[in-house]
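Visitor: next input, structure requested:
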Amino acid sequence: MPTHARVRADACPGVFATHDAADGPLARVRLPGGAVSAAQLRALADCAQACGDGDLHLTSRGNVQLRGVTRPGLAARLTDAGLLPSPSHERVRNVLASPLSGLHGGLADVRGLASSLDRRLCATPELASLPGRFLFAFDDGRGDVAGEGADVCWRATGPSSGTLLLAGGDIGRRVSLSDAVPVLIDVALEFLRVRGSAWRVAELDDPAWRGTPVPRADVPVPAGMISASAAGVVPRFGQLTADDVRALASFGPAVVTPWKSLVLPDVPADVFERLGFGGEPLGTSACIGRPGCAKSRADVRADAVFRPGLRAHFSGCERRCGRPSQSHVDVVAEAGGYRVDGRWVPFDELKGTL
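Guide: Below is the predicted model:
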């Protein structure tokens, strides 16, 4: 039986079920494993300009959002670009994969596992009823996405071997790389059979769904040149203009990370000179704040403090939307100032405090 009774409907936004934000409807486009081709990047840039506010907003699950979607045609454009393969499953295609897998580090190459799982997911009618917050993950052994709160995760222990994590706990079940996709699909089907009103695995009482918690790895966000040909691009607040996206597309495919950044797998050494942005790590993040969110008490992005070594998240209210899973300074807007890690600080002292 679930430990929590959900009394309201699952309202995770998608393309057909948008979120009614203060700046207009918000649509979320799932990118399993964060993988997106150059052609799809250009299509997303076109969607942002034709249907939304002109920008793309990266999310903490390696997806993208369009805000202010007040003009028609988004679903048709995404379908044509191969970004909406199954309308019935579009909100449940939540899959993370280690962004640098096969490029730099890691024990196993998990590239391709996310797309393989996505195909099986979309081909299984029952899985369309998964909650929109249910999350799959494939970790190549470095521990980067294993700590991102996935309901079910395969984590590599060697080039072709791995272990099964449920809600971040190792249940002691060893699974080969070749079996990773079908096993994760089977777990999702079993969750549907026992979930009751639960949205997440962590809400189930049954001890069979509990494992030994795996300490999260403090893995830095990929930024700058990662190898001779791979680069990490970190846009401020994970926000990109349509022109920024087209510039990224000129270098080929990309991987959107769970840290509101991108990895470009095959680029020249002067990529950042040509882009003009994104080459430095940014420790500060923020929710959309005012005026985009009616619940926000402040324009947190205007107030956000950036300095080397500072890892902080600015939130407009207690919901703390978009906060990173890594350790950070918690900064929440209140009347006349901010609460910084629980201590109220007047606005005029904020920069000095951080």
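Visitor: only C-alpha atoms from now on, for both contacts and neighbour counts.
Guide: Fine.
Visitor: and the nearest residue to residue 315 once chain neighbours are set aside, what helix or strand is that in?
Guide: Nearest non-adjacent residue to residue 315, counting by C-alpha to C-alpha, 6 or more residues apart in numbering: residue 332, 4.7 Å away. When elements are assigned from DSSP states H and E, residue 332 belongs to strand 329-334.
Visitor: which strands or helices does that strand pack on?
Guide: Under the contact criterion of 3 or more C-alpha pairs under 8 Å, 6 or more residues apart in numbering; DSSP states H and E, strand 329-334 touches strand 312-315, strand 337-340.
Visitor: most packed of these?
Guide: strand 312-315 (a mean of 28; mean count of other C-alpha atoms under 10 Å).
Visitor: okay, buried residues for the one helix or strand residue 171 maps to please.
Guide: Using DSSP H and E, residue 171 sits within strand 169-176. Within strand 169-176, the residues scored as buried using 16 or more other C-alpha atoms under 10 Å are 169-171, 174-176.
Visitor: please provide the structure for the following sequence as well, for comparison with the first:
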Amino acid sequence: MTTAPAIGRRRLSRGTTRRLLPVLLDLALAGVICVAGFTTLSGPLQVLEARAVALVLGWLDPTWSSGVLPGHVLLFRGDGEIIDAVVTASCSSVLSVLGLVALTAVVLRGRRLHALGGLVVAVLAVVVLNHGRLLLSALAGLQWGEGALVLFHDWVGTVWNLVATLGGFLVMVWVTLPAAERAEQDVGGRHTARRPDSWARPGLGYRTVEAEQPPAHSRRTTVTGLLHRHVLPRRLSAWLAARREAARVDYRLGHLPASRRVERVHELAADGLGAHSATLVAVATYEVDPLVLDALADAVAARQWEPVTGHRVAALRLWARGWLLARPVSTSPVPEDRTGDDDAAVVAVARIPVPQAAPSRGTTPSPDRPSHAAGSPTPHSFARPSAPHPPETSR
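Guide: This is a model prediction of the structure:
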């Protein structure tokens, strides 16, 4: 009898539990936001919205309404009828606002400041649209009586509230997610970034020949650009720009010839390893030309004095050390007319062998595991292999 199926089921159950735990935590977070937010914000938001409706009606005609009662709007018709319009929880925008907050905290929290900006814009849009719904309901009551107010609130207002919530969600997603130029995808989902074929890895994407488009020369005006030019201080704007540049990968580097890539790597490293850390890590990850990799390793090794300011800089230091230790002592000469388009040249990195247990006396080594002979090109460690000794001649 074997226990393999039971072990497999146990491992599958553990993996499923690990995947379900974050989902359950997100659902619990959304529930806490909705319950706690409704208990805290429902009453004050109803009072605020009723006061806003009475204020706008007072601007139109001071004899139409009164907001003397918190959460109520008193409507005075011309025939002497007084309608007491109560802003209940279903009339308020608190449910839509809390739904957007929960979605931002659970789904879009990875965007951080972008998600916060999108949430602020969406909440303002939902509150303004709900205020328009309440205002139109009050005007319908003033014009045609209490029945028209209830009819507008129950039918038109319900559809209005649904459309307003959906519109607020779309606005939040539009503000939160990156623009089409940064997403580097067209409407059909094809990648449009100018990336080399050697870096065509899953998730990175690259531009094919038929998908290339002429670059746009017009400068697009964005809210972020206006803030950086006219609102934010220069020091803060420069710090944010440097932080954004450090996390950006310049895939245009891969289209240059090998000699130009070497120069560009030295230029990027001269600004500091932390200034273009994402691009340098991408070069170390996806570059296949040994000359470019040697240039990157030498540039990183030449800046040992630079402090480690992030995980990418630490990764570059570790990679450069391993590359320099595993690099052969002598390399084959490279022709001068090399253009760098031959991406087939790859340097084999030495592997650290797994230590095997010493064989006992009287046993012979296994034939399928031959030992490395003297002068084998594969080193036994990451240390630089020494040059082979000349054979001794007998006297």
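Visitor: quick check: TM-score for this pair?
Guide: Overlay of the two chains. TM-score (TM-score structural alignment, normalised by the length of structure 1): 0.19; 117 aligned residues with a C-alpha RMSD of 6.7 Å.
Visitor: ok, now how distant is residue 13 of structure 2 from residue 7 of structure 2?
Guide: 10 Å (C-alpha to C-alpha, to the nearest Å).
Visitor: number of nearby residues for residue 223 of structure 2?
Guide: Residue 223 of structure 2: 8 surrounding residues under other C-alpha atoms under 10 Å.
Visitor: go on, residue 275 of structure 1?
Guide: Using other C-alpha under 10 Å, residue 275 of structure 1 has 15 other residues around it.
Visitor: repeat that for residue 169 of structure 2.
Guide: By other C-alpha under 10 Å, the residues close to residue 169 of structure 2 number 25.
Visitor: didn't it look like it was pressed against residue 98?
Guide: No: counting by C-alpha atoms under 8 Å, residue 169 of structure 2 stays clear of residue 98, with 11.6 Å between them.
Visitor: so where do the strands sit in structure 2?
Guide: Assigned by DSSP state E, the strands in structure 2 fall at 65-66, 72-76, 82-86.
Visitor: show residues contacting the first one.
Guide: By C-alpha atoms under 8 Å, 6 or more residues apart in numbering, the residues outside strand 65-66 of structure 2 that reach it are 54, 57-58, 73-76.
Visitor: so which of those is the closest to residue 40 of structure 2?
Guide: The nearest member of the contacts of strand 65-66 of structure 2 to residue 40 of structure 2, counting by C-alpha to C-alpha, is residue 73 at 22.0 Å.
Visitor: that closest one: how many residues sit nearby?
Guide: For residue 73 of structure 2, using other C-alpha under 10 Å, the count is 26.
Visitor: residue contacts, it?
Guide: Residues near residue 73 of structure 2 by C-alpha under 8 Å, 6+ apart: 50-51, 53-54, 65-67, 84-87.
Visitor: change it to 7 Å
Guide: 50, 54, 65-67, 84-86 (C-alpha atoms under 7 Å, 6 or more residues apart in numbering).
Visitor: ok, so of these, who is nearest residue 239 of structure 2?
Guide: residue 50 (43.8 Å).
Visitor: and the closest one, how far from residue 83 of structure 2?
Guide: Taking C-alpha to C-alpha, one finds residue 50 of structure 2 at 14 Å from residue 83 of structure 2.
Visitor: these two: who's more crowded?
Guide: Remark: of residue 50 of structure 2 and residue 83, residue 50 carries more neighbours, 28 against 19, as counted by other C-alpha under 10 Å.
Visitor: what about the closest residue to residue 102 of structure 2 other than its chain neighbours, distance to residue 99 of structure 2?
Guide: In space, and not counting its chain neighbours, residue 102 of structure 2 is closest to residue 30: 5.0 Å by C-alpha to C-alpha, 6+ apart. Distance of residue 30 of structure 2 to residue 99 of structure 2, given as C-alpha to C-alpha: 8 Å.
Visitor: picking up where we left off before, gap between the residue nearest to residue 315 of structure 1 and residue 346 of structure 1?
Guide: 12 Å.
Visitor: quickly list what's touching both of the two.
Guide: With C-alpha under 7 Å, 6+ apart, residue 332 of structure 1 and residue 346 have common neighbours residue 338.
Visitor: more neighbours: those two, which one.
Guide: Per other C-alpha under 10 Å, whichever of residue 332 of structure 1 and residue 346 has more neighbours is residue 332, with 26 against 13.
Visitor: test my guess that that one contacts residue 339.
Guide: Yes: Residue 332 of structure 1 lies in contact with residue 339 (C-alpha atoms under 7 Å); the separation is 5.1 Å.
Visitor: what helices or strands is the longest helix anywhere in structure 2 leaning on?
Guide: As assigned by DSSP state H, the longest helix anywhere in structure 2 is helix 4-60. On a contact count with 3 or more C-alpha pairs under 7 Å, 6 or more residues apart in numbering; DSSP states H and E, helix 4-60 of structure 2 meets strand 65-66, strand 72-76, helix 94-106, helix 113-144.
Visitor: got these as CSV, with distance to residue 297 of structure 2 columns?
Guide: Formatted as CSV, the helices and strands packed on helix 4-60 of structure 2 follow (distance: least, C-alpha to C-alpha, whole Å):
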stretch, distance to residue 297 of structure 2
strand 65-66, 75
strand 72-76, 72
helix 94-106, 41
helix 113-144, 35
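Visitor: which one of the ones you listed lies nearest to residue 312 of structure 2?
Guide: Closest to residue 312 of structure 2 of these, according to C-alpha to C-alpha: helix 113-144, at 22.0 Å.
Visitor: what angle do helix 4-60 and that closest one make with each other?
Guide: 50 degrees (axes from the mean of the first three to the mean of the last three C-alpha atoms, to 10 degrees).
Visitor: compute the inter-axis angle for helix 113-144 of structure 2 and helix 94-106.
Guide: Per the same axes, to 10 degrees, the angle that helix 113-144 of structure 2 makes with helix 94-106 is 170 degrees.
Visitor: okay, the angle between helix 113-144 of structure 2 and strand 72-76?
Guide: Using the same axes, to 10 degrees: helix 113-144 of structure 2 against strand 72-76 is 30 degrees.
Visitor: and helix 113-144 of structure 2, what does it pack onto?
Guide: Looks like helix 113-144 of structure 2 contacts helix 4-60, helix 94-106, helix 146-151, helix 157-176 (3+ C-alpha pairs under 7 Å, 6+ apart).
Visitor: would you list those in JSON lines and tack on distance to residue 269 of structure 2?
Guide: Below are these laid out as JSON lines (distance: least, C-alpha to C-alpha, whole Å):
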{"stretch": "helix 4-60", "distance to residue 269 of structure 2": "39"}
{"stretch": "helix 94-106", "distance to residue 269 of structure 2": "37"}
{"stretch": "helix 146-151", "distance to residue 269 of structure 2": "69"}
{"stretch": "helix 157-176", "distance to residue 269 of structure 2": "32"}
